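K.L.:
here is a sequence with its predicted model. Questions after.
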Amino acid sequence: MSSPLVFIDGDQGTTGLQIHERLRDRTDLKLATLPAAERKDPKRRSEAINACDIAILCLPDAAAREAVDAIINPAVRVIDASSAHRTLPDWTYGFPEMSPGQAERIANARRVTNPGCYPTGAIGLLRPLLHAGLIPGNYPVSIYAVSGYSGRGRAGVEEHEGPGAVDAPSYQLYGLELAHKHTPEIQQHAGLAQRPLFVPAYGAFRQGIVLTVPLELRLLAPSLDGATLHACLARHYAEAARVHVLPLHESRVLKHLDPQVLNGTDDMRLSVFANREHRQVLLSAVFDNLGKGAAGAAVQNLNLMLTH
């Protein structure tokens, strides 16, 4: 049996380069990309995508839609790293640890949409708690996140590592119109009944994310506390290889969260911080935006799909 052919469309962007680097030395698959002169040739791109077994799209949203529309070979399977298809019902959401059976659904899917980096953390924290009924769907959720500048793609890397890097800002809060494209994705896959408030930012470090969700326990069930929330998350991810819940005794002694602590890995660490006196809880997720937040997730999904 011949090795499956994996075509990366858009292998020169931040995510595409990372995926290519992870796959190029593997012997269980054949890797295909287009030379620079053919990357914008619709005919060659169409030929390449229809000749592969699995296509990984690392493209802007509009280009990703065009690539999918060009598929006429029903055997071609797709992993889309853009945000073009993340809320569509006929695409499988590529977060294997999200819910029981999700990894199997990904393994059998024809169309998989890779999660966004921020949604990976937000959904990872919120969905188990909503599913268990500990947080109601109409809770007014706020999400705050800081990502490394590579989250902006080439533009961010150039700004901080190019000739004008000395003038690069140390911190940028953005999405001030409160219409970030990740918000509908978070709402849908976390199971929220209403739109969360999402406030993202970039820091002057290359990669890594700290994402936090504050909770007011006075708005939840009287008996609810941080330990109950932690136990729910710990049960949900007990068998997960890539998502870990920090034990409460370790989170109690933490004084800060380093967004870069898991850089170079495909892991995500979830934590629960609680203040009993004030009945407030802070949920946090730390992970590499280029690892579990992008390329690592795509390769994880690819590996699942290669089993079927």
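P.N.:
That came in fine, so what should we check first?
K.L.:
for the rest of this, base every contact and every neighbour count on C-alpha atoms.
P.N.:
Noted.
K.L.:
all helices for the stretch 1-150 of the chain, in order.
P.N.:
In the stretch 1-150 of the chain, the helices defined using DSSP state H, counting those that start in this stretch lie at 14-23, 42-51, 61-69, 102-108, 117-131.
K.L.:
closest to residue 233 out of those?
P.N.:
helix 117-131 (6.4 Å; C-alpha to C-alpha).
K.L.:
tell me the residue furthest from the middle of the protein?
P.N.:
residue 277 (34.1 Å; C-alpha atoms, centre = their mean).
K.L.:
looking at this, that one is in a helix?
P.N.:
No: using DSSP: H, G, I helix; E, B strand; the rest coil, the assignment for residue 277 is coil, not a helix.
K.L.:
mind listing the strands for the protein?
P.N.:
For the chain, the strands defined by DSSP state E occupy 5-9, 30-32, 54-57, 77-80, 92-93, 111-113, 142-148, 171-173, 197-203, 209-216, 243-245, 268-275, 280-287.
K.L.:
adding distance to residue 131 and mean neighbour count, write the ones you listed out as a markdown table.
P.N.:
Formatted as a markdown table, the strands of the chain follow (distance: least, C-alpha to C-alpha, whole Å; neighbours: other C-alpha atoms under 10 Å):
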| stretch | distance to residue 131 | mean neighbour count |
| --- | --- | --- |
| strand 5-9 | 35 | 23 |
| strand 30-32 | 39 | 18 |
| strand 54-57 | 31 | 26 |
| strand 77-80 | 26 | 26 |
| strand 92-93 | 17 | 24 |
| strand 111-113 | 22 | 25 |
| strand 142-148 | 18 | 22 |
| strand 171-173 | 31 | 14 |
| strand 197-203 | 20 | 19 |
| strand 209-216 | 16 | 22 |
| strand 243-245 | 17 | 21 |
| strand 268-275 | 17 | 21 |
| strand 280-287 | 16 | 23 |
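K.L.:
residue 48: which of those is closest?
P.N.:
strand 5-9 (7.2 Å).
K.L.:
thinking residue 194 is in contact with residue 137, fair?
P.N.:
Yes: assessed by C-alpha atoms under 8 Å, residue 194 is found in contact with residue 137 at 7.3 Å.
K.L.:
neighbour count for these two, which is higher?
P.N.:
Shown here are residue 194 and residue 137; by other C-alpha atoms under 10 Å, residue 137 has more neighbours (18 against 14).
K.L.:
next one for the comparison:
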Amino acid sequence: MSKQALVFIDGDQGTTGLQINERLRGRTDLQVLTLPAAERKDARRRAEAINAADIALLCLPDAAAREAVALIENPRVRVIDASSAHRTDADWVYGFAELSPEQPGRIASARRVTNPGCYPTGAIALLGPLVKAGLVPPDYPLVINAVSGYSGGGRAQVEQYEGAEAGSAAPFVLYGLGLAHKHPPEIQLHAALRQRPIFIPSYGAFRQGIVLSIALHTRLLPAGASQHALRAALEQHYEAARHVRVLSAQQSLDAARLDPTIHNNTNDMTLGVFGNDAEGHIVLCAVFDNLGKGASGAAVQNLDLLLSGC
């Protein structure tokens, strides 16, 4: 690859694409290629741009992302797909760098990388290490609750809260009540679960940020799976992680509440283990930016790993 890598962002005017552009602003190690407005839906021009790039970043709806991949004829083009089109595809490397010690290397050498979903990032960050350590059974009847900022719904939802009719937007919305959301299969696969978790998403009247929580009953966990044991397993897993930190026991005791916006405009994530030993109740929590570690921040992290592997 040339000293200055050519990066094409397909879908650069969407929420994630705009954020990636902003994060790459001022970089001298790469050149960002975008298409004029009149050419963004021109299949021929998109194909030319994708095949000319060293790395293509796809910030598109699922169907359009699959179409973009089908346009690739140049075998040297590497792809990061920010859609959910390939998140459970065995031919794509899962772009959660903290998944395991080996995952950054897998991403760095990959031709095709699929960015994690925003909510799955938090769920997998919590569950993956605990299932692997044998502290949460892979068949545990999991219920995952998550509240995101309204930007998680894309440009249309942002307009609803920030446009002319902003005053009529709901302060809080629970959705996905048909329990057929696209995220559970991704969470099940990458957290090594044996059954599909129940996932209950929602969004509030704040622009960005996520608090995700998972409640556990200690009576359904293996012997010794205490708050301390779960926290220790997470601390060990993320000991060397740059972007993920685990609250200590004292920090957890001192935390009276969790603010979903604390990591806005960063690629960072905080994990916490809370509980009531007398009642046998534990709550796992993750806080991060749905536009950062949940989208554009992770995409740029994966881009840097691809560049390091060139």
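P.N.:
Cool, got the structure. Fair warning: this is a prediction, and the values are worked out from it, not measured in the lab.
K.L.:
TM-score of the superposition?
P.N.:
Overlay of the two chains. TM-score (TM-score structural alignment, normalised by the length of the first structure): 0.99; 308 aligned residues with a C-alpha RMSD of 0.7 Å.
K.L.:
re earlier: closest one to residue 295 of the first structure among the helices of the stretch 1-150 of the first structure?
P.N.:
Per C-alpha to C-alpha, nearest to residue 295 of the first structure of the helices of the stretch 1-150 of the first structure: helix 14-23, 5.3 Å.
K.L.:
between that closest one and strand 5-9, how big is the angle?
P.N.:
Orientation of helix 14-23 of the first structure against strand 5-9 (axes from the mean of the first three to the mean of the last three C-alpha atoms, to 10 degrees) gives an angle of 160 degrees.
K.L.:
who are the packing partners of helix 14-23 of the first structure?
P.N.:
strand 5-9, helix 296-305 (3 or more C-alpha pairs under 8 Å, 6 or more residues apart in numbering; DSSP states H and E).
K.L.:
let's see that with 10 Å instead.
P.N.:
strand 5-9, strand 30-32, strand 54-57, helix 154-161, helix 296-305 (3 or more C-alpha pairs under 10 Å, 6 or more residues apart in numbering; DSSP states H and E).
K.L.:
quick one, which of those gets closest to residue 68 of the first structure.
P.N.:
Among those, strand 54-57 comes nearest to residue 68 of the first structure, with 9.0 Å by C-alpha to C-alpha.
K.L.:
one step back: can I get the helices of the stretch 1-150 of the first structure in JSON lines with distance to residue 160 of the first structure?
P.N.:
Formatted as JSON lines, these follow (distance: least, C-alpha to C-alpha, whole Å):
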{"stretch": "helix 14-23", "distance to residue 160 of the first structure": "14"}
{"stretch": "helix 42-51", "distance to residue 160 of the first structure": "32"}
{"stretch": "helix 61-69", "distance to residue 160 of the first structure": "25"}
{"stretch": "helix 102-108", "distance to residue 160 of the first structure": "36"}
{"stretch": "helix 117-131", "distance to residue 160 of the first structure": "20"}
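K.L.:
buried deepest among those, which one?
P.N.:
The highest average neighbour count among the helices of the stretch 1-150 of the first structure, using mean count of other C-alpha atoms under 10 Å, belongs to helix 117-131 at a mean of 24.
K.L.:
can you report how many residues lie near the counterpart of residue 249 of the second structure in the first structure?
P.N.:
Aligned by TM-score structural alignment, residue 249 of the second structure pairs with residue 248 of the first structure. Counted with other C-alpha under 10 Å, residues neighbouring residue 248 of the first structure total 16.
K.L.:
pretty sure residue 33 of the second structure sits against residue 45.
P.N.:
No: contact criterion C-alpha atoms under 10 Å: residue 33 of the second structure and residue 45 do not qualify, at 11.9 Å.
K.L.:
with distance to residue 48 of the first structure added, can I get the helices and strands packed on helix 14-23 of the first structure in a markdown table?
P.N.:
What follows is these, written out as a markdown table (distance: least, C-alpha to C-alpha, whole Å):
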| stretch | distance to residue 48 of the first structure |
| --- | --- |
| strand 5-9 | 7 |
| strand 30-32 | 8 |
| strand 54-57 | 9 |
| helix 154-161 | 25 |
| helix 296-305 | 18 |
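K.L.:
now for those, which one comes closest to residue 179 of the first structure?
P.N.:
Per C-alpha to C-alpha, nearest to residue 179 of the first structure of these: helix 154-161, 20.2 Å.
K.L.:
what helices or strands is the closest one leaning on?
P.N.:
helix 14-23.
K.L.:
what does residue 231 of the first structure align to in the second structure?
P.N.:
Counting by TM-score structural alignment, the partner of residue 231 of the first structure is residue 232.
K.L.:
quick check: the gap between that match and residue 284 of the second structure.
P.N.:
13 Å (C-alpha to C-alpha, to the nearest Å).
K.L.:
now swap in residue 121 of the second structure and tell me
P.N.:
For residue 121 of the second structure, the distance to residue 284 of the second structure - C-alpha to C-alpha - is 14 Å.
K.L.:
hmm, back to that, so what's the closest residue to the match of residue 249 of the second structure other than its chain neighbours up against?
P.N.:
Leaving aside its sequence neighbours, residue 248 of the first structure sits nearest to residue 272 (C-alpha to C-alpha, 6 or more residues apart in numbering; 7.1 Å). Residue 272 of the first structure makes contact with 125, 212-214, 226-227, 229-231, 233, 245-248, 251-252, 281-285 under the criterion C-alpha atoms under 10 Å, 6 or more residues apart in numbering.
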